[in-house]
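Student: 3D model of this:
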Amino acid sequence: MFQIRYVVFALSLLGWSICLDEDFKFPDGFKIGAASSAYQIEGAFNEDGKGESIWDRFVRQNPSPIKNNSTGDVAADSYHKYKEDVQLLKSVGFDHYRFSISWTRIQPKGEINEINKKGIDYYNALIDELLANKIEPLVTMTHFDLPQALQDLGGWLNPEIVNYFEDYAYILFTYFGDRVKYWITINEGLIMLLGYNLKVIAPGLHINGSGEYLAAHNIIRAHAKAYRLYQREFKEKQNGQVGFLVVGKYMMPFDDSEESKRATERAFQFTIGWFAHPIFSEEGNYPQIMREVIERNSIAEKRRRSRLPSFTPEEINEIKGSADFFGLNHYSTYLVKAKHNFTGGKAMPPITDRDFMVELSCDPSWNSSGGNKNFCIFPTGLRGILNFIKNNYNNPPVFITENGYGDSGRKDDQDRINYHQDYMTELLKSIHIDKCNVFGYTVWSLLDSFEWNSGYSLKFGLIHVDYEDRDRKRSLKQSARYFQDVLKERILPKSAHIKCKTFRKAFITYTKIPLRKTMLKIQLYLI
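Tutor: Presented below is the predicted three-dimensional model:
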C-alpha cells in the first residue's frame, strides 16, 4: 500500500531504484573510525601537571548537576591505558581515531608561557602509538574542557579568548603537526552554548539575552584565527588539513503548511547555519534570516543594537573559506512547526528558541537513543543533512566526525548494530546516488565513557568498560565485532542489502533554501 509520510525539501522522481550490491560498498580510501574526548575517558584529572578545566570545576558543584554525582576524575583511565585502547582500535580494524587534547594538560592555565612537558609527552606517545599501528589520528583541539583560568576571565564571552586559542593552536601545530594531518579546532559550538544559558553543562552560566550569541561569535573567530595561522606558518611544511565541526540536526516540516515550511527554514539557519554559513557559504557572515530576526527582536526589546554581534568586513573575509573539510556530528532529526508562545524547551537554548520560535518534535513512530526523547532516530535524516550541506555549501568534503547510539551498556548490543547499519546505508546512498562528497565516518564512541550530565548511566561505546573494576577492564561488544566484519570487506553485510530490497525508493534531491521560493512535493515510500 502507499503510505505518505514525510515532507522534505524538493523531491525529484528521477526514476525508481532497487538497491544493488555495489551500493553497499565503501569507496576506495573512505575512512571508518571511532571517537572519544579527553575529559570523557582520560581521567588523571590532577596528575602530571594538568590544570583545572571548567568540567573539573562543574562536576564539583553542590548539589551535583551530574547523574549519580559522577565525575571524570578517573573515567576510563585512558591516560594510563592508551596503549590498550590503541590495540582495541587495531583489533576492530579502524582506519582512524578521533580524540581530543586536554587544553589544561598542555597549558594548565591557558597561558602560552606555561607549557606542561608531561602533557606534550603524553600526546606524543599516543600519536606515535596510533601511527605505529597504522591508525590515522584525527585530533580535536578542544572538546568542551576550557581551562578554568580562562573561564575566570570570561571564557568564550571574552573576545580575548580568540588570541588565547590561537596561541594554543600554535603549540599543537608545533609539537604534533609533523604527524597529525587532520585537525578539528572546536567541538560542537552549538552544544557548548548550553553552558552559557541553561546551566546544564560547564561552565554552568545563565546569561539571559546575549550569552550564546557572544560565545558563538568568539568560537567562530577563534577557529578562523587558528586556520589562518596553520595556512600561514605550517601548511607548506606539514601539509595537513584543518576542519570545522558542526552539529547537524536534520529538520523537516511538521506538516505542509507554509508556516511550518518557514519554521523549518529558521530551524536550519539557527542551528547548522549559525556556524556553517560564515565559514562554508559563498557570501560568508551569519545567515540573513538570523540577522533580520534577532535585530527585529532586539529593537522590540528597546535595545540600541542587535543581540547578535556583527563581523567586520575583514572578519567576514577571514572566516569565509576557513576550513579544509566540514566535520559533521549527526544524531537526530526533528519535525518542525512554528511556536507562537514562548514557554522554554529542552531541545534548544531558550533565548535562541525565543528568537526563531519553533517547536521541535519526533514522530511517534521513531525510536530514540538511550531513552532520550531528544535523540530522535531517523536514518534518512543523515542523507537529508548531507544533501543540505551539498546544496547549500557547494558540496564540501565532509568528514562525519560523530554518529552513535546510547543504551545502558549491554554487551549484546544488537540495537546499536541496527542503528549504525541503517545510518551507514543512508550514508552510502548519499555518496553513490546523491554524489555527496563524504570521505569518512566516525562512530561515537570507542569506549563507554563519562557522558556529561548522564554520568556513566548512558553508554555509547563499542567497547564495554567495567566501571566497577578499578582496572577499568575493557571487552568488545557485539557492535565492535560487527565493525570488524564491515572493515574486513569494506561493505555492509547482506542483511542491509535484503532490508533495502524490501522496498523501492525514489531518488531525492534537495534544493537550496529559502523554502518560500521552493515548491514542495511529497516523499513516497512504497511499502
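
Student: going forward, measure contacts and count neighbours with C-alpha atoms only.
Tutor: Will do.

Student: so how far is stretch 233-245 from its chain's centroid?
Tutor: Counting by C-alpha atoms, centre = their mean, to the nearest Å, stretch 233-245 is centred 20 Å from the centre of its parent chain.

Student: let me fix that, I meant to ask about stretch 458-472.
Tutor: That offset, for stretch 458-472, works out to 23 Å (C-alpha atoms, centre = their mean).

Student: name the surrounding residues that touch that stretch.
Tutor: 76-77, 370, 404-411, 444-449, 451, 473-480 (C-alpha atoms under 8 Å, 6 or more residues apart in numbering).

Student: what segments of the stretch 201-350 of the chain are helices?
Tutor: Counting by DSSP state H, counting those that start in this stretch, the stretch 201-350 of the chain has helices at residues 211-233, 235-238, 258-269, 272-280, 288-300, 313-319, 350-356.

Student: so which of those is the most packed in?
Tutor: Stretch with highest mean neighbour count among these: helix 272-280 (a mean of 24; mean count of other C-alpha atoms under 10 Å).

Student: to compare against the first, here's another:
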Amino acid sequence: MAFANFVALLCFLTTSIFTVKGEVRRFPDTISFGVATASYQIEGAWNVSDKGESIWDRFTHTTGLIEDGSNADVACDSYHQHKRDVEMLKELGVDYYRFSISWTRILPDGFSNRLSQDGIAYYDTLINDLLAANITPYVTIYHWDHPQCLQDLGGWANPMMVDYYTDFAEVAFEAFGDRVKHWLTFNEPFVICNQWNGMTAKTPSVGMSGIADYLCGHNLLKAHAKTYHLYDDVYRPTQKGRIGWTLSTHHYEAASRSPADREAAERAMQFELGWFGHPVFSSEGDYSQILKDRVNQKSSEQGYPRSRLPEFTSEEVAYLKGTCDFFGLNHYTTYLVRMPTMALKSSKAGFEDDLGVEKFVDPSWPSSAWVKVVPWGFRNLLNWIRNSYNSPEIIVFENGFPDQGDKDDVGRINYYNGYMNALLDAMEDGCNVTAYTAWSLMDNFEWSMGYTKKFGLYHVDFNDPMRTRMPKASTMYYKSILETRTIERD
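Tutor: Predicted coordinates:
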C-alpha cells in the first residue's frame, strides 16, 4: 500500500472508529504542542566517528539487566535517519520538537578540551532542518547518558560533576544557542538520583539508597543552578532564550480524608516532586521542611551523627531560588497513598524508609505495564503545582502510554483523550499551562524495558535495517487535535 493511501486509511479509521463521541472542547491559542525523544533512545550510532562511551552503553553491554537483553547500539538509527524524523514531525504538524544532546557525541572524552566536530555537525543539521520546517527545537542538555569516564570518577556523587556538566552545557550554548531558544538542563532529576542511582554503572553508590541519592541530588541541583546563571549572565543577553529543566512525578492522592493519609500524600509529593521543585520554585527556597525533618529524624534514629540529607548554605539557597524560566513537568500516572498502620524502624538507610508511606493503586483503574490510566490525577497534580509554587508557567514535557507496539493503538488514543481533557480542566481551574508534549515521537529503546514496551506515535520496524517508520492510529488522532485545536470530552 502506498504511504499516502496508508495515511488516508488511518485518518478514516481514527475519525470513524476510535474517537470518543462527546462535547467538542477547544484549546486556547496560548498553548503549543510537540513531541519528545532522547538521544540514547533513538540515535544509535553508539561508536560512530569519535563518539565516546556513555554509562548506558556500558550498562547495556555488560550487566544483562535489560528486560529483553537488548541495547540501543542502533535503536531507531536517528543518527542516519533524522531527515525522516523531521518529515514525521511535519506530518504531525507539531509546533516544537524536544530532543536531547548526547554528551559523549559532543565531548568524546567527557571534558571540554576536545570537541567532536562530527557530533556538532549532526546536531547542527538537525536543528537547521527543524527550523527550515518551522518547528522550534527544545533541547535537553542531559537526558541520563553522561560519559562512562566521568562515572568512573564517581558520577554524580563527585562534586566535580558540577563543573564538568557546566562545561558541557557551555559548549552547547556556544555551538547551538544562536538558533536554540529553549533549553532544559536536566531531564527528571528524581529518576537520575533515585531510580537509576547505583544501577547505571559500577560506582561507589551501589546499594547506598538514602545516602548516595541525596548526594547525587545535591550536586545535580548545584549543577543546574550554575548552568542557569551561566546562561542568564553570559548568553541570554545576546541569544534571547529561556532555560529550565523538567521534573518527573507521579501524582499521590490520599487514600482517605483522614489527616494521616493526607499527611502521607503531601509527604510523598514533597519527597518526589518537592525534592527538586522546592529549592527552585518555592518562595522560601531550600529543601522542604517535610523532607529535612523526616531524613533528619530517620538519620538520628539510625545513629548517624548528622542528617544524611546534605545542607545548603544560605548563599546556596539564594543562588538556587528562581533558577527556572518555567516549570517543566513529566507525568504518566497516579498512586493512592496512606500512612502505615504501624511505623517500622529500620537500622538501614533507605529512601523508601525515609519516606515511610504505603503506595497502591485502585485495581479498577485501566492500565498498561506500570502506567495506570488516571486522568483526574493529572488535573490534581497540575493544581498542586499551581497552589504550591504560586502558579508558575507549566510546560508538560512528557505524557504518554505504553503498549506492545500496536498500530491500531486504541489504548493510547484513549489515554491521550483522557489526559488532554484533564489538562484542559486544569487550565480552566486556573493552571498556567503553555505547552503539552507527547512521549514519544516513535517507538524506541525504553531503558530497562528495552523494546518490550512502546510509547511511540510512529511504529518503528526494528527488524528492518532502515528502521522504517510508519504512522499508527494515534498518529492521526494527535495530528487531528493539533490541526483543529479541539478535543472531544471523554
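
Student: TM-score of the superposition?
Tutor: Remark: TM-score between the superposed chains equals 0.92 [TM-score structural alignment, normalised by the length of the second structure]; 465 aligned residues with a C-alpha RMSD of 1.8 Å.

Student: JSON lines for the helices of the stretch 201-350 of the first structure, including distance to Ser365 of the first structure?
Tutor: Listed next are these as JSON lines, based on distance: least, C-alpha to C-alpha, whole Å:
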{"stretch": "helix 211-233", "distance to Ser365 of the first structure": "33"}
{"stretch": "helix 235-238", "distance to Ser365 of the first structure": "48"}
{"stretch": "helix 258-269", "distance to Ser365 of the first structure": "20"}
{"stretch": "helix 272-280", "distance to Ser365 of the first structure": "25"}
{"stretch": "helix 288-300", "distance to Ser365 of the first structure": "32"}
{"stretch": "helix 313-319", "distance to Ser365 of the first structure": "41"}
{"stretch": "helix 350-356", "distance to Ser365 of the first structure": "25"}
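
Student: out of these, the one nearest Glu84 of the first structure is which?
Tutor: Of all the helices of the stretch 201-350 of the first structure, it is helix 235-238 that lies closest to Glu84 of the first structure, at 28.5 Å by C-alpha to C-alpha.

Student: distance from that closest one to the second structure after superposition?
Tutor: For helix 235-238 of the first structure, the mean deviation from the second structure after alignment is 0.7 Å (mean C-alpha distance after the TM-score superposition for the first structure).

Student: quick revisit: make a PyMOL selection of whichever of the contacts of stretch 458-472 of the first structure turn out to be buried.
Tutor: A single PyMOL command selects the buried members of those (16 or more other C-alpha atoms under 10 Å):
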select buried, resi 76+77+370+404+405+406+407+409+411+444+445+446+447+448+449+451+474+476+477+478+479+480
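
Student: helix or strand for the corresponding residue of the first structure for Gly418 of the second structure, which one?
Tutor: Alignment note (TM-score structural alignment): Gly418 of the second structure maps to Asp422 of the first structure. For Asp422 of the first structure, the host element (DSSP states H and E) is helix 414-432.

Student: now do that helix: which elements does it pack against?
Tutor: Counting contacts by 3 or more C-alpha pairs under 8 Å, 6 or more residues apart in numbering; DSSP states H and E, helix 414-432 of the first structure is packed against helix 380-392, helix 478-489, helix 494-500.

Student: residues in the second structure aligned with the second one?
Tutor: Counting by TM-score structural alignment, helix 478-489 of the first structure falls onto residues 473-484 of the second structure.

Student: do the same with the first one
Tutor: Under TM-score structural alignment, the match for helix 380-392 of the first structure in the second structure covers residues 376-388.

Student: pull out the buried residues from that stretch.
Tutor: Applying 16+ other C-alpha under 10 Å to stretch 376-388 of the second structure flags Trp376, Gly377, Phe378, Arg379, Asn380, Leu381, Leu382, Asn383, Trp384, Ile385, Arg386, Ser388 as buried.

Student: wait, Lys298 of the second structure touches Asp354, no?
Tutor: Yes - using C-alpha atoms under 8 Å, Lys298 of the second structure is in contact with Asp354, at 6.3 Å.

Student: what about the match of helix 478-489 of the first structure, how far off from the first structure?
Tutor: Relative to the first structure, stretch 473-484 of the second structure is 1.0 Å off (mean C-alpha distance after the TM-score superposition for the first structure).

Student: ok, and what's touching that stretch?
Tutor: For stretch 473-484 of the second structure, the surrounding residues in contact (C-alpha under 8 Å, 6+ apart) are 7, 10-11, 13-15, 19, 33, 91-94, 407-410, 412-413, 457-458, 487.

Student: now those residues: which count as buried?
Tutor: 7, 10-11, 13-14, 19, 33, 92-94, 407-410, 412-413, 457-458, 487.

Student: among these, which are in strands?
Tutor: Using DSSP state E, Phe33, Tyr458, Ile487 are the members of those that sit in strands.

Student: got these as a markdown table, with distance to Gly277 of the second structure columns?
Tutor: Output for these, formatted as a markdown table (distance: C-alpha to C-alpha, whole Å):
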| residue | distance to Gly277 of the second structure |
| --- | --- |
| Phe33 | 24 |
| Tyr458 | 33 |
| Ile487 | 31 |
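
Student: distance from the chain centre to stretch 283-297 of the second structure, please.
Tutor: With C-alpha atoms, centre = their mean as the basis, stretch 283-297 of the second structure stands 24 Å off its chain's centre.

Student: for stretch 331-350 of the second structure, same thing?
Tutor: 23 Å.

Student: how about stretch 155-174 of the second structure?
Tutor: 19 Å.

Student: got it, and stretch 152-166 of the first structure?
Tutor: The answer for stretch 152-166 of the first structure is 22 Å, by C-alpha atoms, centre = their mean.

Student: what ranges do the helices span in the stretch 1-150 of the first structure?
Tutor: Applying DSSP H, counting those that start in this stretch to the stretch 1-150 of the first structure gives helices spanning 38-41, 54-58, 78-92, 103-106, 117-132, 148-151.

Student: looking at those, which is buried most?
Tutor: For the helices of the stretch 1-150 of the first structure, the highest mean count by mean count of other C-alpha under 10 Å goes to helix 103-106, at a mean of 28.

Student: give me the mean deviation of that one from the second structure.
Tutor: Mean for helix 103-106 of the first structure is 0.5 Å (mean C-alpha distance after the TM-score superposition for the first structure).

Student: isn't Val24 of the second structure right next to Glu488, touching?
Tutor: Yes - under the contact definition of C-alpha under 8 Å, Val24 of the second structure touches Glu488, with a separation of 4.4 Å.

Student: so between those two, which is more surrounded?
Tutor: Neighbour count, other C-alpha atoms under 10 Å: between Val24 of the second structure and Glu488, Glu488 has more, with 17 against 11.

Student: residues touching Ala215 of the first structure, list them.
Tutor: Listed by C-alpha under 8 Å, 6+ apart, the contact set of Ala215 of the first structure reads Trp156, Leu157, Asn158, Leu193, Tyr196.
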